[in-house]
Each structure stands twice: as structure tokens, then as C-alpha cells.
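Enquirer: Attaching a predicted model along with its sequence, questions to come.
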Amino acid sequence: MAPNDVHTALWPAPHASGAVDATVHVPGSKSVTNRALVLAALASEPGWLRRPLRSRDTLLMAGALRTMGVGIEEGVGPDGTGESWRVLPAGLRGPATVDVGNAGTVMRFLPPVATLADGPVLFDGDPRSYERPLHGVIDALRVLGARIDDDGRGSLPLTVHGGGALDGGLVEIDASSSSQFVSALLLSGPRFNQGVEVRHTGSTLPSMPHIRMTVDMLRAVGAQVDSPESGGEPNVWRVTPGALLGRDLTIEPDLSNAQPFLAAALVTGGKVVVPDWPARTTQPGDRLREIFTEMGGSCELTEYGLEFTGSGAIHGIDVDLGEVGELTPGVAAVAALADSPSTLRGVAHLRLHETDRLAALTKEINELGGDVTESADGLHIRPRRLHGGIFHTYEDHRMATAGAIIGLAVEGVQIENVATTAKTLPDFPGLWTGMLEA
């Protein structure tokens, strides 16, 4: 198949003939894998990442770090089982060219790393990446002493002129459009001469669990971090300069990527088990247990993992998804099949994600016969009898999985460019059909 055919090809979304009953091994977390790669690359000694996610976004991150001189060796882990990556920190260097694809973590986490490189680092990516905001990182790095050429766009493409070090210190940013602006500065902060103090000045801050994930992972590799959760000032994070330790880290399953499989249990009145679901995690996807239970399911967390069961009924929900915005497409898909209306709030920032997710969800569900309207910060969804049709994905992995959820209950749904799911979930079609055939 020619490259362009991949984007226009239509995948017939499988229709469920009955209740699913399956165990689904969900690959590792993209958010944890990419943060772990950055921290391991900045460490003072080698480290291991066990069971990392191999997807477009994580391979872009690994490739970018390699171009700046970091050694990343793929092979069997130190315990002799499973795939692992050995990360060998080195003196960061330029000139280098980084392809960010359309990965928010790569385009935002690596410019601060590039300030520590000895030479220029050019960042470029997919056409859609040019539309995603980077001003929060660019402006902050300039305040902290970096030299960046972006022709005043506040977006890609851009060049970071690394000087081998960065002064660091205090910076105020408005991270209302993406919590990744805060995480980006914190991850490299221990390597800045004065560390970093990040003060968020905006009125809202989406996806706080992702910032808590960053803080937890920094502390796990020896960084000293003061944060609001640990008694610090609201909206202020301080990272002390110091060496980072190389660690042996096992990557958790990506709980947000478990969403379509749990949704399948809810939609079909079946049961899905996700092994290795952590008892304690900072991943936003852990909220699925609460959200999908309220929508009509039940769950039990055992030593083996999470067992989620649908009741055969799907209820509407009124929910603020501000901290877990990435779950919105999947929740919207389930809500379109519910027995009562839903209101999804707190997610205005989704207009700046891989695509404008609010506009995309509204258009695609309505074209299947739905009744979805946008609000200032979310969606109102009134369930209607849906029909088949083409569900466009806008090169957005979570749009593709949302369409697959609807396809379980609605015959004739065709997903355009299901291959985009490889961004975070390799072989989604295989996992999906395997679940239905189990």
C-alpha cells in the first residue's frame, strides 16, 4: 500500500455480535515512557526502561535523543525477560535535526533539553505540528537564558542554539493551553545551573495528573522538587539543580489506551480484564474506573489487574474532564450510545490537541445521526439512533478509537486512517479484533 493510501483507507469497524469476554494486554504508557526517556538521557549514569511502549511518539522521542548523542540500546532487559531499552547518557551535541512528528511530548519536552546541547538543534514535524502552541516553552526558555529562532511564530519549525548549559531560575508562564509547558521545564530543570522555579499565571491548568506524574518521576530519579501537592505555593514548582540517577524502571500499562477496551465491556454488557493495572498511579486514565462505573459498569482491582464489567445499560454523565482531557473522545463515543444526555466540561484546551477534538467529535458523531453541540468548554451529547458511515480521524489516534467504540453498536461504521492509532497504540486493529474473537 502506498503511503498516501494509508491515510485514505477505510477500516470497517467490527460490530459486536454479543457481549465481549476478553483479557487485553495493554502496551506501556506513552506519557511514562517519554518522560522516562528524557530523565534517563539527562542522568549521570546509565539506566534501564523495561517494557517501554514502542509507538510512533516514543520512537520519535528515542530517535530525537539519539540525534543529540544519547545512546539508546534496544534488547532484553537485565532480568532476562521482555524488551527493554538501555539508555546511555552522553554529552548532548548539535548540530542535530529532530523530527517531532505530531507528538506534543517531543515538541515540548525536548527544546529545554536542547539548550544543554553543544550546538544548534532544529525542530520540525508534521504539518499539523505547526499549528500546535509552543509559545509557553519558547518564551520561558528565553527568559531562562536560551537563544531560540522561531521567526516570532511561537510554534514549529524552530532552532534551539544550545550553549552546553542554561542559567535557569525563575520564570512565569501561562500553561492554560497545555500542562506540558510546565512538565517540559521541570524535566530538564535539575540540569539548569540554578535549577528552575515555574510559576503558572493562567486562570486554568488542564491535565494536572500529568504534572503530578512529572514530579513523581523526577523525585524517583533523585531530584528535589517542591510542588503544590507537597505543601508548596499553589501553581508554583521548584526544582533544585543536581545530578539525576540512572534507574531500572518498569513502564506501567497505558491506562488511557485501555479506554476503548473498557468501553467495549460497557457498550456490549460484557467483561474485559486489563492485566497489571497499578494500584497507585498518576496516570489520568485511572479515572476511567470512576467515569465508566458512573456510566453503568462495575470494576474490581485485583492482584492480577482490573476486571471491568458492563451491566448492559449505558447512562449519560455530567462530568468535568479538565484534568483528564485525553479521555474525552472515548467518553463522548460511549455517551452517544447512552440512554440519557451527557455534558462533558472543562476541556476547551482540546481544541489545541492533535486536532480540534471538540469540533471533530461534534462533526463525526453528528454525521452518523448523532446530536452533539459544542459549548465554550466542552460538549453536550443527546443520544440518538445512529447509522453507519465514514468516521474521519484527522490523524488523531483517539478519534480513531472513538469511532471503533461506536462501531461496536452501530453497523456500517468505517474508520478513515485507523493506522493513526500507531501513534500510541501499536496494532490497535489486531488488539480490537482479538478482543472480539476471544
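Expert: Cool, got the structure.
Enquirer: going forward, measure contacts between C-alpha atoms and count neighbours the same way
Expert: Fine.
Enquirer: What is the three-state secondary structure of the residue nearest to residue 289 when sequence neighbours are not counted?
Expert: Counting by Cα to Cα, 6 or more residues apart in numbering, the nearest residue to residue 289 once its immediate chain neighbours are dropped is residue 299, at 6.7 Å. Secondary structure state of residue 299, per DSSP: H, G, I helix; E, B strand; the rest coil, is strand.
Enquirer: alright, now check it against this:
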Amino acid sequence: MGDNGDMNNAPAESAAHWSAPTAPAAVRASVRVPGSKSLTNRALVLAALADSPSTLTGTLRSRDTELMIGALRSLGAHISGDGDTVTVAPGPLHGAEIDCGLAGTVMRFVPPVAALASGESVFDGDPAARTRPQSTMLDALRALGVGVDGNALPFRLTGTGRLAGGEIELDSSASSQFVSGLLLAAARFDQGLRIRHVGKGAVPSQPHIDMTLEVLRSVGVDARSPAEGVWEVAPGPIAGHDWVIEPDLSNATPFMAAAAVTGGEVRIPLWPLSTTQAGDAFRDICVQMGADVRWEDVDESAGVATCVVTGPPALGGTTSGLRGTTLDLSAVGELTPTIAALAAVSTGETSLRGIAHLRGHETDRLAALAAEIRGLGGQVDELEDGLRIFPRPLQAGTWHAYADHRMATAGAILGLIVPGVMVDDIASTSKTMPDFTGLWDAMLTGGEK
């Protein structure tokens, strides 16, 4: 979808439709979700720019992280390890051809790294990625003295092996990734970097910038936000680090939603007691919609616990026991597809606001969610900055994923209590969760995978 919200990534019919399983009873299971994509890709970038080798344990291995590994290898980093433990040894950076796929973190985090390389780098990706906003990052690099040809994928940039840095202004209201991408490389700039947001709208997904600042500080970088909309990174070395990657809490939300809509209980072990991940906010959202969320098996020394979600009794048919609500999701927009699925089977009207920036994600998620819920018989008003969803009986039909992993999992959630839902591209979940269907099936049989 383009920034104007037009459906330029319209769904295509496919022979590989997945029949979303309907839960035979209230779901009861324990689910171990793989590592955080956001933390994995930030750690990989910092490890490639460090002054000594790093090890990442609990690394997510998915399409997005494999694309990041491939990009950093192409630029000169030495990365080894086939499982969830990965070793990264920095090397001299040189120009390369970079495949971004549909990964926003690759297309926004890697260009500042390539700007520190010697030579020309060429970036391209999936056709749908060519419509995603990118000019903010490329204009920022131009302002820092980097030669850039193009304003979106595909584009070229030429690095000279160093970057002066300094102060820049940018409108980052389309994505927090523009800020994070620049901050991650900024310690290697001669003068560091000071960014000031000058857009009319607020920067979305602020927790992701907080995460970036935290991971920078964990490797010895002086990184701070001295005022709202201002971020600073001082020049200096980036230390090699042994990272332990947290479970991906946003990827945990479809499984938590399964408990919420079926009146069941799902346990997510190793949930961090303190985290900057946006997915942590889903615990409070579940409670606001009528579910119960609690900690069990708390391990203070390890900083983790088991998150237990218990849903209210389902009311029968295609109606859960959840209640409608009003939410500002500006800080946690990535949770919107999961919450929209809950809203479509709740007992009252739900209003989701502050998420206009979702029009520039893997697809225009607002238009896509409205179209697909309506396609199952639901009622949705598409707002300028969100959605208004009304409870209606839903029916069987095809749920189009638009090559978007979070759209695909939203369809799976609805399929739990709406018989006959077909998801046209469940394989899109490999972007961040390569064995989603295996985890989903294990959850429905009460096992653990």
C-alpha cells in the first residue's frame, strides 16, 4: 500500500490457501515463542560495527533476520552459526548489493552502515517494499554528505569509509525506524549524531527508539534523549557483547489472543519482567478487553516469569466474551492486527486510533484490515488515523494476508471461532516466525513446541 492508503498491493488468489483451524474447545497450552526480531536485528547491526567479536544467543532465525545477516555479510562482517547462537566478527566495510526483501529494519538500518563502507552499495527488495517510505532516511544521509541516487527502493549510495556526522533535522512521523537506523551507526560517525524530529505528527512506536537507546548503552555507547523529539549519540567505540535475545513479545500476542477469544488459558514462559518491547503492552490491553493476565514462576534473578492469559468464557457462535474498548495505539502500532481480530469478535464497539503510519507498513494495514473483516461479514469504519470496529456475526471466507505476517496471524486468530476461514498466504509468517503453523497446531493440541 502506498502512503496515500491506496490498495496498490491488492490480494492475489493463491492455490496455497491454509485452512485456519477452529478450536474444538477452550485453548489450553504453553507456547515458547522464538527470539525478538527487533532485538536480533539491532544486535546484529551493533555487532557488525563493534571493535571486537560478539555472540548472540536466542537469535531469531526468520526471513527478516536472514536478510539482515546477508546484508551485513555482504558489507564485510563475518557471521557464523546455523542455529539460534550466532557469532559476529566485524570486518572492513565495503560496498555491496543488498536485498532488503520486505524487511523495514534492513531497508532503514543498513543504509547508515553502508554509508560507513568504502564503495558503492545497491539496495533493492520485494516489489511491495518499493512502495514503503524511505526518502526520510535517504535525505538524512544526503544531509550528512553521503552520495545517494534514488528516493526509494531501488537506490544506490556511495560511502567513503567514514562519515562526519553532526546535527540533522528530519520528519520521522512515518516510522521510528528512521531514527533507530541512524542512531545505531552514529557512534562510528566522527562527530556522533544529534537528531531533532521536525514533523507535524509525533514519532510513532516510541518504545522501539527506547529499545535502540538501551541496546546502544549496553555496548558502552553514550546514547540519550535530552528532550522530546531529540536524540543524541556521542562518538566512540562500540564494544563486542554477548547478547541474550528476549522472546519476541509481539509474536506472542496471537497465542495470547487464542486464550482470550476461546475462553482458554495460554502460558508464555521466559517473559521478561522489564523490557522495551512494544509487545509487552498487550498484557494491559488484554485486561482492558476483559481477559485476566498474571505472572507465575517468577525468577527475579533471571528477570523472567511465565505470562499467563485467561480469556473470559466465550459466548458462542462467533462471539467471544471480550468487550470493546477505545485504544490509542500510536506507540504500539504493530499490535493493531491482533487487536483488530479481537475487536471483530468482541461484544461492543472498539475504536483504535493513532495509527495512520500503518498505511506505510508491509501493506496499508488499516485498509487491509477493514477489507478483510468486512469480507467475513464484519463492520468496520476506516478512519483517518485508525479503525472503528463493530461486533457482527462473522462467516466463512478467504482472509488475504497481503504478504504481511501480522495480517496472516490475525486471520488465524479469527479462524479459531469462525469456521471456514482460509488464509491465502500463511507462509508470510516466515518473515518473523518461521514455524508459526507448527506452533499453532501444537497450541491447539495442548502441547508445547
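Expert: Structure's in. What do you need? Quantities reported herein were computed from a predicted structural model and do not represent experimental measurements.
Enquirer: care to give me the TM-score?
Expert: Once superposed, chain against chain, the TM-score is 0.95 (TM-score structural alignment, normalised by the length of the first structure); 420 aligned residues with a Cα RMSD of 1.1 Å.
Enquirer: who's in contact with the counterpart of the residue nearest to residue 289 of the first structure in the second structure?
Expert: By TM-score structural alignment, residue 299 of the first structure lines up with residue 293 in the second structure. If a contact means Cα atoms under 8 Å, 6 or more residues apart in numbering, then residue 293 of the second structure has 283, 284, 286, 287, 307, 308, 309, 310 as its contacts.
Enquirer: at 10 Å what do you get?
Expert: 256, 260, 265-267, 282-287, 307-311 (Cα atoms under 10 Å, 6 or more residues apart in numbering).
Enquirer: Who wins on neighbours among those residues?
Expert: Neighbour counts for the contacts of residue 293 of the second structure peak at residue 260, which has 32 neighbours (criterion: other Cα atoms under 10 Å).
Enquirer: What strand or helix carries it?
Expert: In this assignment (DSSP states H and E), residue 260 of the second structure forms part of helix 249-262.
Enquirer: what stretch of the first structure does that helix fall on?
Expert: Structural correspondence for helix 249-262 of the second structure: residues 255-268 of the first structure, per TM-score structural alignment.
Enquirer: From residue 405 of the first structure, how far off is the residue nearest to residue 289 of the first structure?
Expert: Shown here: residue 299 of the first structure relative to residue 405 of the first structure, a distance of 19 Å by Cα to Cα, to the nearest Å.
Enquirer: repeat for residue 362 of the first structure
Expert: Distance check for residue 362 of the first structure against residue 405 of the first structure: by Cα to Cα, it reads 15 Å.
Enquirer: how deep is residue 440 of the second structure tucked in, by neighbour count?
Expert: By other Cα under 10 Å, 22 other residues sit near residue 440 of the second structure.
Enquirer: my guess is it meets residue 28, correct?
Expert: No. Between residue 440 of the second structure and residue 28 there is no contact under Cα atoms under 10 Å: 11.8 Å.
Enquirer: ok, back up a step: roughly how far apart are the residue nearest to residue 289 of the first structure and residue 47 of the first structure?
Expert: Distance, residue 299 of the first structure to residue 47 of the first structure, by Cα to Cα: 35 Å.
Enquirer: Same check on residue 119 of the first structure?
Expert: Between residue 119 of the first structure and residue 47 of the first structure the distance, using Cα to Cα, works out to 25 Å.
Enquirer: The two: which is more packed in?
Expert: A direct count of neighbours by other Cα under 10 Å for residue 119 of the first structure and residue 47 places residue 47 higher, at 23 against 18.
Enquirer: if I pick the residue positioned nearest the centre of the second structure, what's in contact with it?
Expert: To find the centre residue of the second structure, average its C-alpha atoms and take the closest one (Cα atoms, centre = their mean): that gives residue 334, at 5.9 Å. The contact partners of residue 334 of the second structure, taken as Cα under 10 Å, 6+ apart, are 205, 250, 251, 278, 279, 355, 358, 361, 365, 406.
Enquirer: Also residue 156 of the second structure?
Expert: If a contact means Cα under 10 Å, 6+ apart, then residue 156 of the second structure has 97-98, 111, 120-124, 138, 147-150 as its contacts.
Enquirer: Could you find the counterpart of it in the first structure?
Expert: With TM-score structural alignment as the criterion, residue 156 of the second structure lines up with residue 159 in the first structure.
Enquirer: how far is the helix or strand hosting its match from where the chain is centred?
Expert: When secondary structure is defined by DSSP H and E, residue 159 of the first structure falls within strand 158-163. A distance of 26 Å separates the centroid of the chain from that of strand 158-163 of the first structure, by Cα atoms, centre = their mean, to the nearest Å.
Enquirer: mind checking which helix or strand residue 22 of the first structure is in?
Expert: Assessed by DSSP H and E, residue 22 of the first structure sits inside strand 21-23.
Enquirer: so that strand corresponds to what in the second structure?
Expert: Strand 21-23 of the first structure corresponds to residues 28-30 of the second structure when matched by TM-score structural alignment.
Enquirer: I would like the residues contacting the matching stretch, please.
Expert: Residues outside stretch 28-30 of the second structure that contact it (Cα under 10 Å, 6+ apart) are 255, 258-259, 262-269, 306-310, 439, 442-449.
Enquirer: so where do the helices sit in the stretch 101-250 of the first structure?
Expert: In the stretch 101-250 of the first structure, the segments counted as helices under DSSP state H, counting those that start in this stretch are 104-114, 135-143, 180-188, 208-220.
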